Each structure stands twice: as structure tokens, then as C-alpha cells.
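1. Got a predicted structure plus its sequence, pasted below:
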Amino acid sequence: MSAEIDTIALQEERKSLDKKEIEDEEREKMLNIENKAIDEAQKIESDANDVPVTEEGREVKPKFIPIGGIKMPGFFTRSKSKEKCKEGDDGAQGELLEMPPVEEVVAKDNVEEKEVDTQKKSRFQSLKIRNPFSKKSEDSKDPDVNNSEETGQKRGLLNAIRLPLVNMIPRKLRGHSVGKDAEAGLDTAKTAELASMETLDDNKDAEKPEIKNDDGMETVKLDVEDKTDGNTDLNKEKLTLRERIRQQKLGLDDLAIMAGLLLFAIILIIIIAVNASAGYIVASPIKDGRYVDAVTSCGYVEGILEDGAFAFRGIPYARPPTEENRWKPAQPLNRLESCWNGTLKAHNATPPCLQIHGNGTTDGVEDCLTLDVITPHVRYDTPLPVIVLIGSESLVGGTPSKLRPSTRYARSKDVLFVRPNFRVGILGFLSSSTLSKTSPTLTSGNYGLSDIIVALEWVQLNIKHFGGDSKAVTIFGHRAGATLVTALLGYEKADKLFTRVWVSSGSGVYPGRDIQEYEEANNAYLDLIKCKDANCLRSSKIDDIITSVPDTWRSAAPDLPAVDEKPNKNHEWLTLDGFLLKSQLMSVLPNTKIPVVIGTTAHESASNKLLMRYSNWTTELVTKHINGSQIGKAGIVDEVIKRYNASYQGLAAMITDIRTVCPLSLLAKQRTGIAFYVVTQTSGENNIADVDSDITAILGRYEPKTPEQRRYVAAMQQLFYHYVWHGEVIQANTRNNNQVLDVGQDVLPIREYPNCDFWISKDFVPRYAHQD
């Protein structure tokens, strides 16, 4: 057993001796290489001293050198060296390997290509790398490295990390290029100095910077001189841009940077000046979490926050139509005395214009020319489409009916709603020779129409201050309001007031008699009110004016044409005054270019008065009612009943076709590009599509109770709001004048609406069309 142990020991000793011999041989080879490198460097230096140096120096080809010559532990040492290093102050032993100076290595590589400037001193001292396997404690110091008084400010690990990162940045972005260095005659050592200065010399006061890590690792001690030997380019690299400007040491790169900054500043100043001159602000601030201000041509108005949108109600848009302004066209607020001081509280709605309802009751005030604005936000940067609502059941009264703006839909659909009040009835449309004599245009009547025109002018002037787009105004009329809107298509300045038109359940025919006939027909009213001149009319009491209106001038519920009905003898409120209305719409519409959508509902003429005529509309009662009309007189009852069922729904559809649907269809065919729709989706106990079915769906007041009705609401809203935003109806073929859009659960194009050709052939259409 002992013999085996001796054998193992002998083998280990032999291996140790062999290993020791190998290490000695390697150490000897390395020392020979070091000595040979030193001799060659000294020889090159001595040869360089004999070469004369010009004033500008010699051109040296740049060579990439690791920036700073960082010492890396263990790369040039072995774990066990026979040679001891110098002892530190604490007596600890460390193993250091002496490397030739960096400059000597560079000179050796470049000696066959370029000469080295002998006037420059060495930029780097000898590189010493600590053996990481040494037993020297972390607290020990190497007197040759750590205790030198000439070392600069000590650097941390962060600077050591920065070195390779900075080297990745292109030289052009760091203020100099290789080409410039070569032209200036900078040698390789200078280039290394600049690189080290950029990355290591953050402190300008440090003359000989050194990097030291917290764990005892040390890097190259740089002996960097601040002298530049008159090289202005090198001085420029060491100075900041501000210092170079102060010392008037600027290069082409500096001038390019300054020119770019100057150009940017000029552009920024121009943009600010333009916005300041325009007076634009991004948005009006909300006060107390509830109120917001907007500016108008007559002063500031204050709106109130409601359901996520802002409501401005009761804003005056024209002078009060009272006293001397009674029975005169609307006059805009273009005088200072007509405006208000301070900020107008536009929180509450004002009463409508004075009117007479279908049941004979009256309400409203004479001083009524105000409007409401509903907007999602008060701002200037994103103007939204504007919808102007013109609603009235008839030209005598019933305004604004159900055509009221919705704050919820203004927010959800991103649109603005504007609803103006306008005069109706006797105060809005009285035509008389006594009034014409006092008018500059020698005409009278259509005052309510002039109110709408002035309201649209107000929108063009002020709506941008409420967040609206004056170039995207859709005027939306319903019933008598639709009649007034379509009448505006013949106004010569219509294209400057609105962008597109949507009318629902309006009239398909317009007055055809000249103004003299109207004035003579209205003389009977002057007798009732006991006035012979305009001064008497304008000074009369408002109650006398309203109560003197004949019953026959009031609007009646729609029904089948009566046997004794004479359409030409019915009272007409609109007048061909030669000023606002110059000719029949049938002759004007083909020449207009404004986009138009015309529509109605399948049972528009259904009314409570007709429904309550009998407690139960049986087949016999429906047939009896038809026989007692102009249809019975024409002897076409049986044919009509075959086309419509003998029920209340069939009777309502029959009246609607004669009075509204077919006249509007005929009107839409007068010009290509007009989309025409009919709502056929029914609802309610009577299972009809009443006169308000389309507008309640559009404004969000329709109450769907079945999946079919929910689909209808979505289809109607998509049809309308897409038109408001884009001015087109996707489903419509605008090249086909005969096409009708049947709006039920979906929007379905059909070739012709049933039965219209029949009523036209029987001379019921457009003869008996209603004329609201």
C-alpha cells in the first residue's frame, strides 16, 4: 500500500516539475517578446528624431485604438507566475504584467506608412493590469498606480461603461470627423487623446484623469495634456458651443447648427403670430364645472352643461319684431343698441312665436326671434357639422313641434343643433297692399321666411365660436317647416346659407298666384281688425290681431278630398312676393345644385281627429267614408279598395299618398340627384308609421319595442347622420329619378312607390296635395 502511495506522490511531483518547466518557458518567451517590442519602439523613436517636422505636421493614417486603453483583469496574466510584483504599502503581493506603451504599439504598426511627430510627448503611460487571482487585499494600493499625486479625479464604474458606448456614436454627431482630423495633421495619438477626452474628461479641471472601480480594478492612467500646440481645431473640440461662440472660434458644423436653430425659431414665431392674429383658442374653459362662455357678434353668452353637452338657449339673432318692426322682414343685430352688456345668461329656453294650435288655443310671444344652440364642446380646432332644425305642424302654429334638439345626440353623434324661432300665422305671412306701400321692396308677406334667412346668416357668422363648421350646415325641416325649407331652395343666396337640405313631410306644391291676388284676398281681414293703413296695423293690440283671424284660414286635419273641395280657393300663407319667392318651386328646383333629401312616412296623414271619428273603424265604415269623398264622386271606390285594404291603416295610407307621398315623389323627380324615402316601419297600438316616425328615430325619441323597430332606428340614424357628415346617401341611386328608398328594418331601394302612378293618372296628384 505504501508503495502505491509513493508511486502516486512521485507522479504528482513529476507533473509539478513538468508544469513548472512549461510555465518558465512561456514566461521567458513573453519577456523576450516584451524586450523586443521595447527595442523596436526605441529604434523607431530614434529614427523619427532625425526626420524634420514641418509646421503643419505630417499626415498620419488614423488607426482604431481602444479608447482609454482600459485594463482588463486576467487577459495578459497567468494564474500562477514565478515572478513577483512590487510590494505595496501594506506588504501585500500582487502580480502585474508590464505592457508596452500604447504609443509604441501604434508607432510600430504605422512605421512603414507614416512618420510619428516627435514633438509630441507620449499620451499614455505604461499599461499595468492587476492579476485578479492575486492575494492582494482590496484595501491595498499599488504605489505606481494608486498613490500617484499626478492622477486626476477618480472615475466610477459608470464612466468605464460609457467608453464603448461613446465609441459607437458617429464622429460627425460628436462634432468632428476623420477627414477633418487627417486634414489638420493630427496623428494617431492625438486622435486617441480626443476620444479619451470626449468620454473620460468630464471634469475640465482634471488634468490627468483616471478610472477606478469600487472593486479595486483599475484602468489606464492617462497623462493628458491641455496643450494643443496652436491647433485651433483641437481647441474647438474641447470647448462647448457657447464658449466657441464667445471666443469666435466657430466651424462650418457650428454655423450649420446655428442656422438650423434660427430657421426653426423663425417658423415657430410665424405660427404663433398667425394663431395670435386669428384670435383662436383651443377651447373655452368650463366655469364652476357647469357653465361655459361663447362669443357672438353681439356679445358673450353663457351656456350650461346638460347630459354631456352644452346648451345655449334664447340667444337673440334679430331685432324684436314688435311695434315699428311688426310685419317687416327680420332685421339682424347689426347695431350696438340692439346688443347687450356683459355676458348674456343663455340658460333657459324662450317662448315660441305667437301661434294658434289646431284645437284653437294660442300661446307664445311676439318678441320671439331667438335661437338655441346645442353643442358637444365649445372649441375651435375640430369644427363639427351643424344641423338647423325648422319644425312646425302648420304655417299657423304648432312650432317647433317634436323637432327639438337633443343634448345626448349632439354628444353621441358629434354634431351641433341650432333651432331658431320664427314667426307663423298672421304675424308671419300677412300680405296686404297697405303694408307693401311702406316696404322698400314694395312687397309684403313671407316674414317668417325672412326670419329663417336671418337665423341662417347668424349661423354663418357665429357658429364657429360654438364649435361648428359653417361650411357643413344641413337645414332639416319637418312638416310646415319642411315646406319653408324647400321654398328657400329658390332663394338666390341659398348656397351661401346652407350646404345641404333634408325635408320630411313637407308640401309638394306652392302658391301660383301673384301678390296682387293675395292682397285683395286679405282685405277681408283688414275689415275685421278695422284698420285701413299700416300704422293702424302696427299699433293694434296683439289680442285683436290674433282673434280676428278667420277660422277658414286655420289649418285643418288631413282627410280624403271632399266633394266640394276647391284647392284654388283655399287660403295660402306663402306668397310669390317677387323678392324671396319669385316662382314656383317646380321650375326652380331643376336649376339648384344643393344636395337634397326628401322623405315622408307611409301614414303621415293619420291624425287623432280621423281616428276618433269612429270608435271602431270597420270595413263598412271605411267604405262609407271613401264613398263620401271625391273618390266616390270619381267612381273608383272598388279599384281603390283593391289597392288598399278597407281598414283604418289602409285609409290613412290612402290619404297620405294623395296629400303627401305622391306629390313629394313627383317633386323629387324634377331633378336628378335627389334621394326620396318613405318610412314603412310601423309602431304603436294602431300599427302605423305616423308623421313623426322618422324625426323621432333621428333625434333619439323613438321607443323601439321589437327587434324590427330597433333595426329601423339604427337604419334611419345611419341614413341621416351619414348624410350630415358626408353629404351623400349611400343606398340611393341618384341617377335613377324613379327610385324610392323603403325604410323599414333596413333601407331597401325599390323601383316605384306603389299607387302613385294611379293617383297621378286620375288627376288627384298633385291637385289635392296639401299646401302647408
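-> Yes, it's here. Numbers count the residues shown, from 1 in each chain.

2. From now on I want contacts and neighbour counts done on CA atoms only, so please keep to that.
-> Fine.

3. After the helix or strand where residue 388 lies, which helix or strand is next? Please name it.
-> Using DSSP states H and E, the element containing residue 388 is strand 384-392. Later in the chain than strand 384-392, the nearest helix or strand by DSSP H and E is helix 407-413.

4. Could you tell me how far that following helix lies from the centre of the chain?
-> 16 Å (Cα atoms, centre = their mean, to the nearest Å).

5. Just the buried positions in that helix, please.
-> By neighbour count on 16 or more other Cα atoms under 10 Å, the buried set for helix 407-413 is 407, 408, 409, 410, 411.

6. For the first one, give its distance to residue 418.
-> Note on residue 407: its distance to residue 418, by Cα to Cα, to the nearest Å, is 11 Å.

7. shared neighbours of the two, which are they?
-> Counting by Cα atoms under 8 Å, 6 or more residues apart in numbering, the shared contacts of residue 407 and residue 418 are residue 374.

8. In contact with the nearest residue to residue 403 once chain neighbours are set aside, which residues are there?
-> Leaving aside its chain neighbours, residue 403 sits nearest to residue 391 (5.3 Å; criterion: Cα to Cα, 6 or more residues apart in numbering). Shown in contact with residue 391 (Cα under 8 Å, 6+ apart): 399, 400, 401, 402, 403, 477, 478, 479, 480, 481, 482.

9. Which among the residues you listed count as buried?
-> Using 16+ other Cα under 10 Å as the threshold, 399, 400, 401, 402, 403, 477, 478, 479, 480, 481, 482 are the buried ones among these.

10. want to compare, so here's the second one:
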Amino acid sequence: MKSIYSFLLTPVIAFVLCAQANAQNNTSNRVKVANGTLEGTTESSGIRSFKGVPFATPPVGDLRWKEPQPAKNWTGIRKADHFGPRAMQRPIFSDMVFRSNGMSEDCLYLNVWTPAKSAKQKLPVLVYFYGGGFVGGDGSEGRYDGEAMARKGVVAVTLSYRLGVFGFMAHPELTKESLHHASGNYGLLDQNAALRWVKQNIAAFGGDPNKITIGGESAGSISVFAQMASPLSKKLIAGAIGESGAMIKPTFTPITLAEGEQRGLAFAEKVNAKTLAELRAMPAEKLLEATGQPGAFSVAGTIDGYFLPETPAAIFAAGKQAHVPLLMGWNSAESSYQGLMGGEAPTPENYKNKLKQLYGERADEVLKFYPGANQEEVIRSATALASDRFIAFSTWKWADFQTKTSTKPVYRYIFSHPRPAAVSQTDNPASSTMPKPMVGAAHATEIEYALGNLPYNKVYAWTKDDEQVSETMLSYFANFVKTGNPNGGNLPKWTPSTGNNPVYFMNIDVNSQLKPEQDRARYLFLEKEYSK
């Protein structure tokens, strides 16, 4: 009889033990923040994640085109096990793979990955802004996933912010109703609101609120630059990472508030809205569809007198930006030679004609810095010039500003490792006839390497070399977030730029190595061009 009871009780005991284990696990995944209690999940690596956490009130209805308002409190346990909706955006970029819960104006959510086992650990924090030209992107994209960074001992945060006309439209009525007499820059203000939320709440996740580094790529890098310049954000951050981009002419050049208001009026006319009230009453989908019309709305940051009291370049030139360690750089082929040549063959004659079209009587001077005596040289120089005109010059100038007007170190890099062939090419017997991988590192290709997220991109046939480059770059970034210095372990030593000392770049590739700056003369030439 005893054996029968034992037989019957065994599954009951197992069930109770399992339930207790699950209850304990749920408890360890619960975090109390200012607005209520969150319940996240634990990854197989042991990293805890909290997704879809509201950092502001949904910017809908009368809150459309207003600066973000504090998140509302909730009662009970809020599940934080899935990403929130991504911001309103058209399907522009084919390389964006979202894990978000649909698309909505209600998009102000953030995600946290933490290795901390308790709230007492005070680990360094990375808040990362996604790229996408301020018209696309989301913090849910796999290439921005924070788990790999968290495994390095960093609390990683991604977020969503308003894009396009929802994030950057200025308008006279908006300016009039604003307590700060400002309009536009709502996407940048969303980022600031997320930073303030992190400052207030990250300790609950085991993060140090006084050790927040901000980072981003392309539009995300431009955002880092803008947050460093803004008096609203500069005191919230302890370090900055910029990957390709700054709000410096010719990249995402900011405009005056008056010009921004005129753009807003022009957009309102295109959608037949006579008042701000009519604009706010329109469905978000209709506004988004309208932005797809040629010339309907052009995104730009505004010198609104509030988030940006003057141009960010002027702020940096005067030394009024955040004085924090900066790690920044760009890729070796941010744009292809076709970005300059268009459909013309890369011959010396065509190249010279293109320079004459662009620079007139100064074309011969341009040739001194970007020579083109033969096709190979034309391809190399046209790639360099197209990259500089697109985003490399603005990034260089950011580093130059910070080196001159701040005493904090600036760590510069060039990412030159090209992606491998696509999986489809390696699996296809006819791959020899398909396009080969681009020579050099194209725009945005470093993201998966820097954040340790190669496995999330299934397009490319990653190799051991790619894994090595990723480990190197991820380690540099993690070290920088922790200490303000990327050096450590067996990594090649990275010398920073400070004051009038010689400038060095870390060339990040399979064999990463420190190299002296060689292209300063051409950037000084471009500096004169863009200052006219």
C-alpha cells in the first residue's frame, strides 16, 4: 500500500517543485520602477531582459507633436516580455528586420538587457539609438539586440523615438502653444525623455545612473551628437559612441525654426489641413502616406531655442557640449563610387568632368586630394569623395571639434572589414556570376560586429574572421562603456586624440591596428567648402 501512495504522490511533488521554481524565477524577473512593477524574462545565457517598457505617455491625440510627457503609473504586474510597437514609418530600408509589436504612433517604449543579479551592482549602462535617416528603424531590430553587450557586463538599453513628420514637423501653431516657444525635434526630445527615464530607473536593473554612455549609428550617431550638444541632455551622460554621422553640414544640416515652420505649413497644405487641429484629427496612416509623395516633407532638426539653442556645430566650437570621453568613427566605404559618378563609367575623363560639375574652377584642387589618373584610382577616390560628402566629413569634424574644445579623450576608428558573401551566393553554383562583396565596409555594416549580433543577420555567410572582428569591436565598445577607455586584455592598444597631440585611428579589421591620420588635408579642404 505504501508503494502505491508513493507512486501517486511522485508527480504531485514534482508539480509543486516546478511551480515553486517558476514562482521564484518570476520573482527574480520582477523589477520595481517609478511607474510600477515589471516582469521580464531570463534568456538561456542568464541575461534578464525587459521589453516594451513605456518611458513616456503615448504621443497620440492632442499629444501628437508635443514634447513627450511622463509615463503613467500602472497597478499590478506589467508583463515586459515582448517589444512594443515601432514608430510610424514607410517600408524604405530592406535591411531592417523588426521584432516589434506592429506599428503605431503609440511607440515610446524601451528595452533593457541586464546581467545584474540584484539592484546593488551599479553596472555601466549603454543607451543605443538606432539609425534609419530619422524616417525608419526601431529598437527591436536584431542587429541592436542588447544580450551580447550585457554578457560583457553592461546594462544595454534600446528604445523607439518618433520619426519623419511625426518626429520632426515644426509649425507656427505648434510654436505658439509650446511653453518653450519651440517646435520640431520631437524625436530628439523622445530620446532625451528616455535618457531621463533611464537616469531615474536604471538602478532597479542593477545599472549605475551616473555611468550612462549613449551610442548610435547613422541617424543614431547624429542623435548622439545632438544629445551631447543639447543643454537638456548633456549632463545626463558619462560617455558617447558615434558610428558614422553628426549634425554638421552637409549631413542632416539643421534648419532655423522659421524654415521648419514653413516646411510644416507646406506639408499641411499638401494634406489640405488649414489648422493644427485638422492635422491632429487626421489618421496617422493618412499623414504617413502623404509623406511618400515627392517633396512632401523633408526631415531636419530645428534650431528651436530649446532642445538646440543654436547650431550643434556652434555649441561644440564654443566648448559648450558634454565634456565626456568619445569613441567615434566611420566605415571605409560609406558610399560607393557610383554615389559620385552616377551611371558614368569610372574613367579618368568622366571623373574629371564630374568634378567640374560639382566644383567648377576648383576641380583641379579637388584632384590633388582625390586623384584619378587611372580607373583603379578613380574608383578609390570617387568612393572616398562620395563617402566624405555623404557622412564621413561630418563625423571627422565632430571628432575635430571634441579634440579641440574638450579635455576628454577622443578615440577614433575606421571600420574597414567588408561583409562576406551572402548565403545565397555560397549555396548557389552560379554564384560566380553574381555580384561580389563590396570592397571596403559599406554604410551600416559595422552594427552587427560592434554589438555582437552577427547571428541575427541570416543574409551573410559569416566566417571565423567575421567572428573575430566582432569580438574585437564588441570588446572595445564594452570596455569604453565601462571605463571611458576601450583598451583592455589582449586588444591592440588604442591611443586617443587629445589637444594638439598627433591623431591616430584604430583600423578595425581582422588584424586591427593603430594608424596615424593621413587624410587631414582633404578634410580641411572640405571644411572650407562647407563653411562658405
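-> Noted; the coordinates are in hand. Bear in mind that the values here come from a model prediction, so they are computed numbers and not experimental data.

11. how deep is the closest residue to residue 550 of the first structure other than its chain neighbours tucked in, by neighbour count?
-> Nearest non-adjacent residue to residue 550 of the first structure, counting by Cα to Cα, 6+ apart: residue 525, 7.6 Å away. Residues near residue 525 of the first structure, counting by other Cα atoms under 10 Å, number 17.

12. How about residue 28 of the second structure?
-> Quick note: residue 28 of the second structure (other Cα under 10 Å) scores 16 neighbours.

13. Now do the contacts for the residue mapped onto residue 440 of the second structure from the first structure.
-> Counting by TM-score structural alignment, residue 440 of the second structure lines up with residue 688 in the first structure. The contact partners of residue 688 of the first structure, by Cα under 8 Å, 6+ apart, come to 602, 603, 649, 681, 682.

14. Across to the second structure, which of the residues you listed hold up?
-> Of the contacts of residue 688 of the first structure, the ones still in contact in the second structure (both residues aligned by TM-score structural alignment, their matches' Cα atoms under 8 Å) are 602, 603, 681, 682.

15. ok, so of the residues you listed, who is nearest residue 756 of the first structure?
-> Of all those, residue 602 has the smallest distance to residue 756 of the first structure: 12.4 Å, by Cα to Cα.

16. quick one: contacts for that closest one?
-> 653, 656, 657, 661, 678, 679, 680, 688, 689, 690.

17. most surrounded residue in the residues you listed?
-> residue 661 (33 neighbours).

18. Would you agree residue 663 of the first structure is in contact with residue 765?
-> Yes: taking contacts as Cα atoms under 8 Å, residue 663 of the first structure lies within contact range of residue 765: 6.1 Å.

19. Which one's more surrounded, those two?
-> residue 663 (26 against 23).

20. Show me what the longest helix along the second structure is packed against.
-> In the second structure, assigned by DSSP state H, the helix with the most residues is helix 2-28. Contacts defined by 3 or more Cα pairs under 8 Å, 6 or more residues apart in numbering; DSSP states H and E place helix 2-28 of the second structure against no helix or strand at all.

21. which residue lines up with residue 419 of the second structure in the first structure?
-> Using TM-score structural alignment, residue 419 of the second structure sits opposite residue 683 in the first structure.

22. For that match, give me its contacts.
-> Neighbours of residue 683 of the first structure in contact, by Cα under 8 Å, 6+ apart: 689, 709.

23. among the kept ones among the contacts of residue 688 of the first structure, which are in strands?
-> Among those, no member falls in strands (DSSP state E).

24. Most widely separated two among those?
-> 603 and 681 (10.1 Å).

25. Need the overlap of contacts for those two.
-> If you check residue 603 of the first structure and residue 681 against Cα under 8 Å, 6+ apart, the residues they both contact are 688, 689.

26. which one of the two has more residues nearby?
-> residue 603 (29 against 23).

27. how close does that one sit to residue 699 of the first structure?
-> 20 Å.

28. same question, residue 468 of the first structure
-> From residue 468 of the first structure to residue 699 of the first structure the distance is 18 Å (Cα to Cα).

29. Settle it for me: which of these two has more neighbours?
-> Set side by side, residue 468 of the first structure and residue 699 show more neighbours around residue 468, with 28 against 19, by other Cα under 10 Å.

30. Tell me which residues touch that one, please.
-> 375, 383, 384, 385, 386, 415, 416.

31. Kindly recompute the last result at 7 Å.
-> 383, 384, 385, 386, 416 (Cα atoms under 7 Å, 6 or more residues apart in numbering).

32. The fourth one matches what in the second structure?
-> Translated: residue 386 of the first structure. Checking TM-score structural alignment: residue 386 of the first structure goes with residue 125.

33. Show only the entries of the contacts of residue 688 of the first structure found in helices.
-> Among those, the ones falling in helices (DSSP H) are residue 649.

34. how about the nearest residue to residue 446 of the second structure, chain neighbours excluded?
-> residue 415 (7.0 Å).

35. ok, the one you found to residue 321 of the second structure distance?
-> Distance from residue 415 of the second structure to residue 321 of the second structure, by Cα to Cα: 26 Å.

36. circling back: identify the farthest-apart pair in the contacts of residue 391 of the first structure.
-> 402 and 482 (13.2 Å).

37. which residues are in contact with both of the two?
-> By Cα under 7 Å, 6+ apart, no residue touches both residue 402 of the first structure and residue 482.

38. show me the contacts for residue 440 of the first structure.
-> So residue 440 of the first structure contacts nothing (Cα under 7 Å, 6+ apart).

39. Quick one: map it onto the second structure.
-> Checking TM-score structural alignment: residue 440 of the first structure goes with residue 179.

40. Double-check that its match belongs to a helix.
-> No: assessed by DSSP: H, G, I helix; E, B strand; the rest coil, residue 179 of the second structure does not belong to a helix; its assignment is coil.

41. Based on its surroundings, how many neighbours for residue 360 of the first structure?
-> Neighbours around residue 360 of the first structure, by other Cα under 10 Å: 10.

42. Which secondary structure state is assigned to it?
-> coil.

43. Residue 449 of the second structure touches residue 475, doesn't it?
-> No: in this structure residue 449 of the second structure lies outside contact range of residue 475 using Cα atoms under 7 Å: 10.3 Å.

44. Could you check which residue of the second structure pairs with residue 178 of the first structure?
-> Match for residue 178 of the first structure (TM-score structural alignment): no aligned residue.
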